[in-house]
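[1] with the input below, show me the fold.
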Amino acid sequence: MVIITAKRKGELMRKTSEKILRTLLAVSVLATAVLSSGCLDDEEEISDSTASDNRQTSDGGNAESSEGSDNKYDGSVTGSRASKLTFSGSDGISIARKQREAEKPMGEDGTQTVFVYMCGSDLESENGLASGDIEEMIAGSQSENVKFVIQTGGAGAWADTYGISAEKTQRYVVTGGEISLIEEKESVNMGKEDVLVDFLSWGIENYAAAKMGLIFWNHGGGSISGVCFDELNENDSLSLEEIDTALTSIYDKMTDKFAFIGFDACLMATVETANMLVPHADYMFASEETEPGYGWDYTEIAGFMESNPTADTAELGKTVADSFMASCEAIGAGGEATLSITDLSRIDELVKAVNDAAEEMNDISSDPALLANAVRSIYTVRAYGSNNDTEGYTNMVDLGSMIAATVSGDKADKVMSALEKAVVYNIYGEDKDGSTGLSTYYPFGVSGSTELATFGKVCVSPYYMTFVDRIAYGAQNGSTDGYSGEKTWLADGAVYWSDGDYSDYESNWEHYNNKTDNMGFCGDKSSVQIDVGPVLDDEGTFYFNVTDDTINNLASVNCSVYRVDEETGELIEFGVDQSTKVDFSSGLVEDNFSGQWYMIENNLIPMFIVEKNGNSSVYTSPIKLNGKETNLRIAMTQDGNAYDITALGTWDGVNENGESARSVVPLKEGDVIVPIFNTYDSEGNFAGKAEGDECTYSGDNMIEFVNLPAGDYRYSFVINDIYGNVCYTGFTVFTTDDDGNVFFTPEE
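    Alright, predicted model coming up:
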């Protein structure tokens, strides 16, 4: 894979500026949308020449099968899904997939159709972004040879631009610079697979072409919650299994694969998504990270298709990626965006390499010390979306980074080699350095059994499934002693991705829930046990020791700071920070709290650590922005005793359906900010929320890291175990004076 970087200017930047103007005009009757993401640059051809930083290419190949693979393509694969993996204890995995005897184009040479499954949701109803993208399609498709066939729905309101109705499900064709309403019906749930089947069946019957693509347009949530959340139907979405079933339903109606299936949505560049798409398309276009609200540049995409009707699909993908990044840069985001182009013919080789590497992960997981090291390493690698209690959990981690952090030698090298072959173009912002193009699921935080059961139906590796299941077992039981999931996941002849009965698997997780609104104090049932403390040593350092037999359950330790509300007696939580020192070899944990906290215009604000990389950290702060609850993302870099703190913008996080908001929205001058604090009673039970004093954003950097006002506060160590569970030590009083000194007074 090749790395390339430079600054994109000139014509493409002019076009992206026009894109923004068109979108803003389209949404003049709605709220102004200013969404952001990090961006990159340049216009290099896909090649094997090396240049520089964050634009990666490989020679791909779109080969029909993987080198050295025992997998097979089998047109006789039956059932509602198009692929099947079978595990053998002696032979490893074998893969069978539907495949036609010969692929035959379905239209005349030079014709191109892109089907767009446009679930508008709040992206349209609040910001008019779907209508803006339709306008781009009209601007770009100037001949009859390029068609965008669109189904609209899933939004409570649509911009007036094209007369799209929120009460109807409508089908449009954009071609020759015009848009035409072809048919409409009563509103249907865009999160249902039969609705997708009906649209595609109608589409390929009436608008088949020599080259066809399919785009899912909406929010995405990754491998678990899928894509296309219909706000008219309780944000129901299409899971990967449902998409596979829908595409398999129309398989026999097609004589050719889709040239590409793309996701103009967040978090969908996952190995599970790519694996599901192998029988259905040649390439996948998608993002590992969240996308900005503006999404893809359809004027550039359509223009490339018009000018290059015979171009390789990977070249089209490069245009999608480069124009997307240029759009991001034009709105001044900086660093957060990703987009990758994946050759799906290479996925079988990758799946086999991942399973071989995951075998090593599973082997070491039976050793408590090695399992602890592996999980601690996973917590340090590149993750996407959010994985914290405040914003919610997307539970998506970079595949290549995770394997490199947990597996050594030849097996890890083979995964990276297979990734480089599969991901033929990969572009990412400076803040997403190390992104390898495909992510995978890891259970940082899980509520209930549904999430894990869903992953069991799409996981690409029996060994990795066993590793994940072992973590879930540990979360339930405080250790992995007695785990026997291998009998299920690694049973000889175990079948994956099929119509099999998963009820036994689901019952294993029926009571699994490691997230709650209440604090859980450390006690006899905690997986991490305290031997000594928390107490003060002779030098005044606040510390505790973990017992020798539970050190391997310890993942990390944070600290949490509170103030007692004088009127209610409740504890007002200021947040969670990483001001601690942990020695994993001895189990010694020491406080490193400076007595400083974060303020906006002399008002304390809640701050929760999101990620830390060296001297740089990202935090999230629950706030109301102009009356609406959201989260303020804040970056801090420390240089000695100096701190550089920047408000990145607001992000709504992940809702209860697993729907991830699109990227961070920059603050605007005049925005009204009200901090929101969690409150607890003395037993650690969640009591509610309390609002701080409001302030108005002036456009300047308003956030400071300063000494707490002199007074009495409460402190707790926050202990995170390797299974995703959290426990709090009892509240300890500390006092700050006018000089910023901190004095702990733990109970005897």
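
[2] could you use CA atoms for every contact and neighbour count after this?
    Will do.

[3] just checking, residue 650 touches residue 629?
    No - if you go by CA atoms under 8 Å, residue 650 and residue 629 don't touch, sitting 9.9 Å apart.

[4] which stretches in the stretch 201-350 of the chain count as helices?
    Taking DSSP state H, counting those that start in this stretch as the test, the helices found in the stretch 201-350 of the chain are 240-249, 271-277, 298-307, 313-330, 347-364.

[5] could I get those helices as JSON lines with distance to residue 538 and mean neighbour count?
    Shown next, in JSON lines, are the helices of the stretch 201-350 of the chain (distance: least, CA to CA, whole Å; neighbours: other CA atoms under 10 Å):
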{"stretch": "helix 240-249", "distance to residue 538": "57", "mean neighbour count": "22"}
{"stretch": "helix 271-277", "distance to residue 538": "53", "mean neighbour count": "26"}
{"stretch": "helix 298-307", "distance to residue 538": "66", "mean neighbour count": "21"}
{"stretch": "helix 313-330", "distance to residue 538": "54", "mean neighbour count": "25"}
{"stretch": "helix 347-364", "distance to residue 538": "40", "mean neighbour count": "22"}
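
[6] I have a second one here; can you model it like the first so I can compare?
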Amino acid sequence: MSKKFLAMFSVSFLVALLTISWSSFSFTGNSSLTPSPVLPSFQTQPSPADGPLAFDYDWLVLNYIDGDNNLEAEAIGDMNELEVAKVSSSRVMILALVDRASGYDDTNGDWTGTRLYEITHDSDADIIASTLLVDYGELNMGQASTLELLLNYGFANYSAEKIWLNLWDHGGGIDGICWDDESGNDYLSINEMQSAIATSTTTYGRTLDLISHDACFMNMIEVAYELRDYADFFVASEDSIPGMGYNYTAIIDDLEADTTMNAETLAGVLVDTYEDMYDSITTDVTLSALNLSYIVDFAVLTDYLAHNLTAVLNDGQISAVKTAFLDSYDFYDNYIVDYKDFVDQLLANTTLMSSYPALQAIATSVQSAFSNLVVANYQHSSYSGKAQGVTIFMPVPSSTYQSYIDNYVGHLDRFAGIDWLSNVYWDEFLDLFYSLYDTTSIYPVISLDELLTSQSINYDESQFFEFNAPEDAIYLFSLSILDGDIDLYLRDYYSNDIIAYSQFYNPDDGSTEKIQHYFKGGKYLIEIYGFELSHYNFIITQEEPTILQLNSLVSGSSGSQEGTDSNHYMQIFNHFYQITLLEGDYQITITYDSDVVDFDLFLLSTNFVELNKSASIYDKDEIVVNVNSETTYIIAVYSYSGHGSFNLIVTVYTPPSPSPSGFIPGFTAAIALVALLGLNTIVFLRKKRS
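    Next up, the predicted model:
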């Protein structure tokens, strides 16, 4: 793929770069990977002042509020936040192009089109009282021309020294922003967003001082790079954003108090007020500000890093790079990773760094460059310092994301036209990385029926094993604890997410940790964690459902998903039975003591598709099944909470006798009682699941 990043360099850097032969990247072994050249320090030179200009306003704030979806109520709320803080006759002009949906919020006249407002002060936090400038009818907020409309109106009608553009809605990072339900769920691709901004700023000879995205997952390096020529600073979140979004009242209060503040200061206000709003009420919140004047130089460094990573992959170091990737902090369901944390994980591998000094040099340069790029960063303490300001595309290579990976490296679909892909070598590196991903394992591989005996584990140590389930089946993971206290976890091989566990207090709850469930064939990661110096045996077996006979009572016991109130007996251990029934009606019943345990009952086909279930909160679960011809079923007993035993039986179903006149049969009586007592009774009767 042709890379055109040379055209972006400053003249001084271009001169330095032309002295470097790209043949220095030739690679024949550890020692021949030539260290990256010493890169000059980058300084952004301010343009000479042309003399003071007379502006009507210090700041023009352009809000692009796409509430044409399930965020309609929040859009109305943020409009009111802007009004509360706006000061009349100030040096700040605020416009809002807002599109509403139907069916989510019926306040303020319940109009559903797209309107442009000039925000005016109003102390009523429920009623929009701003000046209506234009009622456009229905517009598609997922279309570039609509964003141009807002920008053009602002540029043509208001004279301001500094301009802030704020895009508000759902966000998907590099996937796009501003989904519009009324327009077929259309959205602004990143390329469309750039095109709209480029067209308007070029037409009016203006640039933007600040661009912010009040939308989820938008602070990606690929997104920020797309804005490099059109704004000085960019504010967005690496993670999701709560529905309430930014604290607009606090932001505008600060701006109105000092209308002369520059763009970097205002970007910091966005970050600080976000922290003040959310830090004490939720956990998964981040917001950061980037100085876009450094992003071209940062792209150059990333290009060198990607070339060096490609070289070490070609030298057989997939395991080392894969380990750094898996240890990096991820967002958006394993779709993107914190870029700096990935670099930190690479540098933490001292063996890799000492073997490849060129990689170490460029990784260190990238690590240092973040301090210039990220000028403000808030991350909740729950991230343990790993949400460091900006993410990069690097999803787990699963079936969920394979098409996204293919489109990213191929510059296709929603990724078409994104400058980062054309100018930086990251996509080529990823193409090779994913092609090698499954060729090696970074953990010991354990096979079915392979017994590990007398294994030792230390306090606070995790031991990992890779297991490849040969087919869809019931698997039993058995950890026999010889001494000490150990927990057992089954993780998704690609995302590292925990999908099953056994967390007994050993030996109080027992001396065996077990996981039993029906799992799809494929790769899994097993984690064995030591709470103290311990010893264990471990084996994985494939199990068959227990054969069940009609009218034959069977019993079972286990811990449960939630365990007891004191967090004892926590495990995923489900029981499976198989029965063949002739034509007729049958009743499947489990009984248990609901004061100490809660089991749920499932009826499955032989390929484990759910046919029916019962999930009561009482001492019994029942399923009645009508069989038209001889059929084999799987019965699953799922342990939900507590710890205890159950009895299971399948019998021929006998319909209840009609009740005496004047009485309501049992089931109908329950429904009638619900109708009489109202909604609170319905809630009481339901099982409460988190």
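
[7] ranges for the strands of the stretch 1-150 of structure 1?
    2-3, 55-57, 72-73, 83-88, 92-97, 112-119, 146-153 (DSSP state E, counting those that start in this stretch).

[8] and of the helices of the stretch 201-350 of structure 1, who's closest to residue 438 of structure 1?
    helix 271-277 (5.6 Å; CA to CA).

[9] how far off centre is the closest one?
    Taking CA atoms, centre = their mean, to the nearest Å, one finds the center of helix 271-277 of structure 1 at 15 Å from the center of the full chain.

[10] including distance to residue 164 of structure 1 and mean neighbour count, could the strands of the stretch 1-150 of structure 1 go into JSON lines?
    Shown next, in JSON lines, are the strands of the stretch 1-150 of structure 1 (distance: least, CA to CA, whole Å; neighbours: other CA under 10 Å):
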{"stretch": "strand 2-3", "distance to residue 164 of structure 1": "43", "mean neighbour count": "20"}
{"stretch": "strand 55-57", "distance to residue 164 of structure 1": "38", "mean neighbour count": "27"}
{"stretch": "strand 72-73", "distance to residue 164 of structure 1": "42", "mean neighbour count": "16"}
{"stretch": "strand 83-88", "distance to residue 164 of structure 1": "37", "mean neighbour count": "20"}
{"stretch": "strand 92-97", "distance to residue 164 of structure 1": "39", "mean neighbour count": "20"}
{"stretch": "strand 112-119", "distance to residue 164 of structure 1": "12", "mean neighbour count": "25"}
{"stretch": "strand 146-153", "distance to residue 164 of structure 1": "8", "mean neighbour count": "26"}
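
[11] out of these, which is closest to residue 326 of structure 1?
    Closest approach to residue 326 of structure 1 among the strands of the stretch 1-150 of structure 1 (CA to CA): strand 55-57, 12.8 Å.

[12] in structure 2, point out the residues matching that closest one.
    Aligned by TM-score structural alignment, strand 55-57 of structure 1 corresponds to no residues of structure 2.

[13] now for that strand, which elements pack on it?
    Under the contact criterion of 3 or more CA pairs under 8 Å, 6 or more residues apart in numbering; DSSP states H and E, strand 55-57 of structure 1 touches strand 2-3, strand 423-428.

[14] most packed of these?
    Across these, averaging neighbours per residue (mean count of other CA atoms under 10 Å) puts strand 423-428 on top, at a mean of 30.

[15] which residue in structure 2 aligns with residue 170 of structure 1?
    Using TM-score structural alignment, the partner of residue 170 of structure 1 in structure 2 is residue 115.

[16] any idea which element its match lies in?
    strand 114-118 (DSSP states H and E).
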